[in-house]
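**Student:** Okay, here's the prediction I keep looking at, along with the sequence it came from:
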Amino acid sequence: MTALVDTHCHLDPGYFPDGGDLAIARAQESGVSGFVVVGVGQDLAPARHAVALAHARGDHVAAVVGIHPHDAITLNDASLAELQGLARDPAVVAVGEIGLDYHYDHSPREVQRAAFARLVGLAREVNKPIVIHTREAAKDTLAILEAEGARDVGGVIHCFSEDRAFAERALALGFYLSFSGIVTFKGAKSVHDVAAWAPEDRILVETDSPYLAPVPLRGKSCEPAYVIHTAQRIAELRNVDLTRIAEVTSANAARIFRRPFPT
């Protein structure tokens, strides 16, 4: 079977004290050979770690750097300047995760919107795709993506948890839909619907480790090895075998992030 690519995982020492090395080893033993490591946090230390890990791990690991909507209030001229430098690194394949989170409102909504627009501009400047976090903010997320020219670079709706109407607009902007452990949850009916329906050449799989462990591991700390459970559930929903999901999602990851991953 083609190896899987976990297109969104957090492996910085705040979650994995060894920096993710053991989690990567366990995942490789389980048939995962590609890792898109996202570096976001209250400062840029996780972003620096993601870039360093990508350089250390070569073909297997790519980095994504950004400022999470929770931390939008930290965006200033100095942090933006450093982020620009990091985003230009060849090991960095996207800007993210960026977006809006109206569930927790850790940063004021107007600050989130301003930071989001500014970071879409950064992605356009460095000509790299965007990884989007959106929670309870679907209308504003799509409005900013459309207004700020996100179509020029495309990207990924990370941890997809919206409905088909949202998916259709995201697809029209050139975005891919990335499914996490949520697709294995019994009550996630709209996510099941989109995972079954979405164009085969626009779907991805992820763990969002250490969050959202899939069934049958729900409640545990998540890690990249668990992405196989998400892929298996998508295969069931689409009535295809796991090998087909591995093939298409890995090919899709290579296309949107503009680099191959080992298979």
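**Tutor:** Ah, there it is.
**Student:** Could you use CA atoms for every contact and neighbour count after this?
**Tutor:** Noted.
**Student:** which residue ranges form the helices in the stretch 1-150 of the chain?
**Tutor:** Per DSSP state H, counting those that start in this stretch, the stretch 1-150 of the chain carries helices over the ranges 21-29, 45-57, 77-87, 109-126, 138-147.
**Student:** now for these, which one comes closest to Thr249?
**Tutor:** helix 21-29 (16.4 Å; C-alpha to C-alpha).
**Student:** angle of the closest one against helix 45-57?
**Tutor:** Using axes from the mean of the first three to the mean of the last three C-alpha atoms, to 10 degrees, the direction of helix 21-29 lies 50 degrees away from that of helix 45-57.
**Student:** can you count the residues close to Pro90?
**Tutor:** By other C-alpha atoms under 10 Å, 12 other residues sit near Pro90.
**Student:** okay if I get the helices of the stretch 1-150 of the chain as a markdown table plus mean neighbour count?
**Tutor:** Converted to a markdown table, the helices of the stretch 1-150 of the chain look like this (neighbours: other C-alpha atoms under 10 Å):
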| stretch | mean neighbour count |
| --- | --- |
| helix 21-29 | 16 |
| helix 45-57 | 20 |
| helix 77-87 | 16 |
| helix 109-126 | 20 |
| helix 138-147 | 15 |
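**Student:** so which of those comes closest to Arg255?
**Tutor:** helix 109-126 (16.8 Å).
**Student:** what angle separates the closest one from helix 77-87?
**Tutor:** Between the axes of helix 109-126 and helix 77-87, defined by the same axes, to 10 degrees, the angle is 40 degrees.
**Student:** in this structure, which strand has the most residues?
**Tutor:** Secondary structure of the chain per DSSP state E: the longest strand is strand 92-101.
**Student:** hold the first one in mind and look at this next one:
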Amino acid sequence: MSKKKERQLPETLGLSPVGADSHAHLDGRDYDVDAVLARALACGVRTVGNVFLGPQAYRAGRALFERHKDVFFLLGVHPHDAAKMTEADVKDMRAAFLEDSRLRAVGEIGLDYYYDFSPKEDQQRWFRRQLDLARELDQRVVIHCRDAEDDCLAILDQAGFGGRPLLWHCFGLGPDWARLITERGWHISVPGTVTYAKSEALRQAVKTIPADRLLLETDCPYLSAEPYRGKTNEPALLGFTAREIALLRGENLHELWSRCGDNARKFFGLAD
């Protein structure tokens, strides 16, 4: 009987504690946040962006990170929840940003036509409204877009967001879309799906993204990189995504790791 191959432990990648997971969801699952963040640091991830999906989630979950000063926050209403969004949510979000300096971006916001959780009209309306809020607050924006690229780009162009600080989260498209995004001055965050053999368009795209526009993310608990595909994702596994991107780009892993971490801290305005 053949022995089952053991997965490589992420700490064996030997990455320095300068990495950044630009997009994680640690408040919505039964994570032991202290343990997860300790493992992340042991695997080279110093900075983590936790995404709160709406003001209620933010109010309920921010205390989880009270002792973890290298965690910053993102706050936005996801397009899945657009049908339930009200102007009261916008008011609550505005108040949160004004009172909490750890909130560094309005996001994730955008459009999702893959699922039918909210009508397209509601998604577009509240996407525009949250873009207005980001402009009012002079805040960065983090985009969620799935099967809605043309509409998402059109709304962003109509709103005049070219040249403004914007991050396209969980990018999974090809080189042409990478060019359309980066030529507008925006950044791109790549998840663990880049390690999947069938993600050929994404694997080609990461070769073309300008070095200073590239960020890394887990989008945990989803989208674990190989060799942990199908397992619950967490920031400690981010190094496997970095390793694959370094191979595809022909770069040194440790240099890419450090640069992507710096890119994230610069984009989100965090002290180095």
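**Tutor:** Perfect, I can see it now. Model, not experiment: these values are computed from the prediction.
**Student:** Once they're superposed, tell me the TM-score.
**Tutor:** Superposed pair, TM-score by TM-score structural alignment, normalised by the length of the first structure: 0.93. Supporting alignment: 256 aligned residues with a C-alpha RMSD of 1.5 Å.
**Student:** re earlier: what range does the longest strand of the first structure cover in the second structure?
**Tutor:** On the second structure, the counterpart of strand 92-101 of the first structure by TM-score structural alignment is residues 103-112.
**Student:** that older thread, distance to Lys220 of the first structure added to the helices of the stretch 1-150 of the first structure, as JSON lines?
**Tutor:** Output for the helices of the stretch 1-150 of the first structure, formatted as JSON lines (distance: least, C-alpha to C-alpha, whole Å):
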{"stretch": "helix 21-29", "distance to Lys220 of the first structure": "14"}
{"stretch": "helix 45-57", "distance to Lys220 of the first structure": "22"}
{"stretch": "helix 77-87", "distance to Lys220 of the first structure": "32"}
{"stretch": "helix 109-126", "distance to Lys220 of the first structure": "30"}
{"stretch": "helix 138-147", "distance to Lys220 of the first structure": "28"}
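**Student:** and of these, who's closest to Ala254 of the first structure?
**Tutor:** helix 45-57 (15.3 Å).
**Student:** Work out the gap between the longest strand of the first structure and the centre of the chain.
**Tutor:** For strand 92-101 of the first structure, the separation from the chain centroid amounts to 8 Å (computed by C-alpha atoms, centre = their mean, to the nearest Å).
**Student:** For the stretch 151-272 of the second structure, just list every one of the strands.
**Tutor:** 166-168, 187-190, 214-216 (DSSP state E, counting those that start in this stretch).
**Student:** how about those in CSV, adding mean neighbour count?
**Tutor:** Shown next, in CSV, are the strands of the stretch 151-272 of the second structure (neighbours: other C-alpha under 10 Å):
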stretch, mean neighbour count
strand 166-168, 26
strand 187-190, 25
strand 214-216, 27
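**Student:** will you turn those strands into JSON lines that also has distance to Asp92 of the second structure?
**Tutor:** Listed next are the strands of the stretch 151-272 of the second structure as JSON lines, based on distance: least, C-alpha to C-alpha, whole Å:
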{"stretch": "strand 166-168", "distance to Asp92 of the second structure": "22"}
{"stretch": "strand 187-190", "distance to Asp92 of the second structure": "27"}
{"stretch": "strand 214-216", "distance to Asp92 of the second structure": "29"}
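**Student:** Tell me the residue in the first structure aligned with Ala205 of the second structure.
**Tutor:** Correspondence of Ala205 of the second structure to the first structure, assessed by TM-score structural alignment: Val194.
**Student:** which residues touch the residue nearest to that match when sequence neighbours are not counted?
**Tutor:** For Val194 of the first structure, ignoring the flanking residues on the chain, the nearest one in space by C-alpha to C-alpha, 6 or more residues apart in numbering is Arg164 at 5.7 Å. For Arg164 of the first structure, the contacting residues are 190, 193-194, by C-alpha atoms under 8 Å, 6 or more residues apart in numbering.
**Student:** one step back: of all the residues in the longest strand of the first structure, which ones are buried?
**Tutor:** Going by neighbour count (16 or more other C-alpha atoms under 10 Å), the buried part of strand 92-101 of the first structure is 92-101.
**Student:** Distance of Val18 of the second structure relative to Glu136 of the second structure?
**Tutor:** 32 Å (C-alpha to C-alpha, to the nearest Å).
**Student:** correction: Gly230 of the second structure
**Tutor:** 40 Å.
**Student:** what residue of the first structure matches up with Asp34 of the second structure?
**Tutor:** Under TM-score structural alignment, Asp34 of the second structure pairs with Asp21 in the first structure.
**Student:** Phe52 of the second structure too?
**Tutor:** So Phe52 of the second structure corresponds to Gly39, using TM-score structural alignment.
**Student:** check contacts around the residue nearest to that match when sequence neighbours are not counted.
**Tutor:** Leaving aside its sequence neighbours, Gly39 of the first structure sits nearest to Ala47 (C-alpha to C-alpha, 6+ apart; 3.8 Å). Contacts for Ala47 of the first structure (C-alpha under 8 Å, 6+ apart) come out as 38-41, 64-66, 86.
**Student:** One more: Asp262 of the second structure?
**Tutor:** 18-20, 272.
**Student:** cool, and Phe73 of the second structure?
**Tutor:** Contact partners of Phe73 of the second structure, counting by C-alpha under 8 Å, 6+ apart, are 49-52, 102-105.
**Student:** change it to 6 Å
**Tutor:** Shown in contact with Phe73 of the second structure (C-alpha atoms under 6 Å, 6 or more residues apart in numbering): 49-51, 102-104.
**Student:** so how far is stretch 94-113 of the first structure off the chain centroid?
**Tutor:** 15 Å.
**Student:** Next, the distance between the ends of that stretch.
**Tutor:** Start-to-end, stretch 94-113 of the first structure (C-alpha to C-alpha) is 19 Å.
**Student:** same check, this time on stretch 95-107 of the first structure
**Tutor:** OK, stretch 95-107 of the first structure end separation, C-alpha to C-alpha: 19 Å.
**Student:** burial of Arg258 of the first structure, as a residue count?
**Tutor:** 13.
**Student:** What is the equivalent residue in the second structure for it?
**Tutor:** Per TM-score structural alignment, Arg258 of the first structure is aligned with Gly269.
**Student:** Can you tell me how far the nearest residue in space to its match that is not next to it in sequence is from Ala211 of the second structure?
**Tutor:** Excluding its sequence neighbours, the residue lying closest to Gly269 of the second structure (C-alpha to C-alpha, 6+ apart) is Arg104, at 7.5 Å. Separation of Arg104 of the second structure from Ala211 of the second structure (C-alpha to C-alpha): 22 Å.
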